[in-house]
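>>> Sequence and predicted structure below; questions after.
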Amino acid sequence: MAIREIIEVPDPRLKLVSEPVKPEEFNDELKQLVEDMFETMYDAPGIGLAAIQVAVPKRVLVIDLQPDDPDAEPVECEHDGHKHTHPATKKEPRVFINPVITPETEEMSTFQEGCLSLPEIYADVDRPASCTVEYQDLQGNHHKEHLTGMMATCLQHEMDHLEGIVFIDHLSRLKRNMMLKKLKKLRAVA
């Protein structure tokens, strides 16, 4: 496994439409890509990652909402000289290859979204509250699943990457420009 570089806005590769994974590509190379994507996502840290974000224009995405684990001991860590205790999380890694989604409802939900390709930038985005996804797993098996809540939102966010869309593209031009200026300032400080 390896941590790969996450490409960031304004990298033009983020505007590419990703190609489907062909039947002959369900192999060890694909498994390695998925392992690397999980390691990269966990290291970032994030809850979702599309292959294009690690410069691979394939229709592959990984998600792990990492829910709190009530049975595990809390995790202690230190940031900026301050000790913190966080609830322990459990890993629930999900892989979606060649996903196709169908929004299921007129009902919308709003979540504050962030993106590993736009570090430290967050904004509220409206998306359908539920969707159905058809996808393949690492062995090429086909699945169909109904998703709601944060999983539906996260999947739609990652699906956008496969179409060359980042979450700020859903914002008004004014808000998008404000986010890009903020990103520029953050980069200048770093």
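It's in.
>>> contacts and neighbour counts: CA atoms only from here.
OK.
>>> Count the residues that sit near Ala152.
By the criterion of other C-alpha atoms under 10 Å, Ala152 has 21 neighbours.
>>> I should have written Val34 there, sorry.
Residues lying near Val34 (other C-alpha under 10 Å) number 23.
>>> Use this one as the comparison:
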Amino acid sequence: MILPIYAYGQPVLKKVAEPIAADYPDLAQFIADMWETMEEANGVGLAAPQVGRSIRLFVVDSGPMQDEGKEGEGIRQVFINAEIIEEAGADCSYAEGCLSIPDITGDVVRPEQVTIEYEDEHFVTHTSTFTGMNARVVQHEYDHIEGILFTEHLKPLKKRLVKRKLEKIRRGDIELKYRMKFVR
């Protein structure tokens, strides 16, 4: 089932999400719904807060973000109860966007490598290191479960330039490309 994506301004997007246990109700269906919702919106990642649940879960499919011919280097996986252990490498800038903040992009500086501990959909614990675009997508989605939006990483001038657009999104005064839920 395609879920509505919560738009900028929804309080759930600013909360630090709660860990979950293996007995979380209807988890397998919720994960399937998240994949379907992300794909319908042409996203490469989606965090549970973006569909209204303040839980530490996100999905990533970074294949479409890889350079042409290197799509197979992307990752497609579920992250539950994730915690970043280490960020390393040079800081890299890249124009990010977000399904909760449509039609706005901005350069975000992030470390080129991240090591993260998480559980998969079977609650098996993993510690993985990601680099390049995989690291960027994981860090972006991780920010969501920490209550951080990519716009908070923008330089002050860019923040001022997008302020009016953000307010339009908050009000729902935008052309919809996928199902969304706004503050009304």
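Yep, that arrived. Here the structure is a predicted model, which is why all the values come from computation and not from measurement.
>>> and the corresponding residue of the first structure for Gly106 of the second structure, how many neighbours does it have?
Residue correspondence to the first structure (TM-score structural alignment): Gly106 of the second structure is matched to Ala123. Neighbours of Ala123 of the first structure under the rule other C-alpha under 10 Å: 18.
>>> name the helices or strands packed onto the helix or strand harbouring Ala123 of the first structure?
Using DSSP states H and E, Ala123 of the first structure maps to strand 118-128. Here strand 118-128 of the first structure touches strand 108-115, helix 149-162, helix 173-189, going by 3 or more C-alpha pairs under 8 Å, 6 or more residues apart in numbering; DSSP states H and E.
>>> Just the buried residues of that strand, please?
Going by neighbour count (16 or more other C-alpha atoms under 10 Å), the buried part of strand 118-128 of the first structure is Leu118, Ile121, Ala123, Val125, Asp126, Arg127, Pro128.
>>> Would you agree the match of Gly106 of the second structure is in contact with Gly114?
Yes - Ala123 of the first structure is in contact with Gly114 according to C-alpha atoms under 8 Å; the separation is 6.9 Å.
>>> Quick one: the helices and strands packed on strand 118-128 of the first structure as a markdown table, columns for distance to Ile63 of the first structure too.
Listed next are these as a markdown table, based on distance: least, C-alpha to C-alpha, whole Å:
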| stretch | distance to Ile63 of the first structure |
| --- | --- |
| strand 108-115 | 13 |
| helix 149-162 | 8 |
| helix 173-189 | 24 |
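>>> With respect to burial, which of these scores highest?
helix 149-162 (a mean of 21; mean count of other C-alpha atoms under 10 Å).
>>> Just tell me the aligned range of that helix in the second structure.
Against the second structure, helix 149-162 of the first structure falls on residues 132-145 (TM-score structural alignment).
>>> mean shift of the matching stretch relative to the first structure?
Mean deviation of stretch 132-145 of the second structure relative to the first structure after superposition (mean C-alpha distance after the TM-score superposition for the first structure): 0.5 Å.
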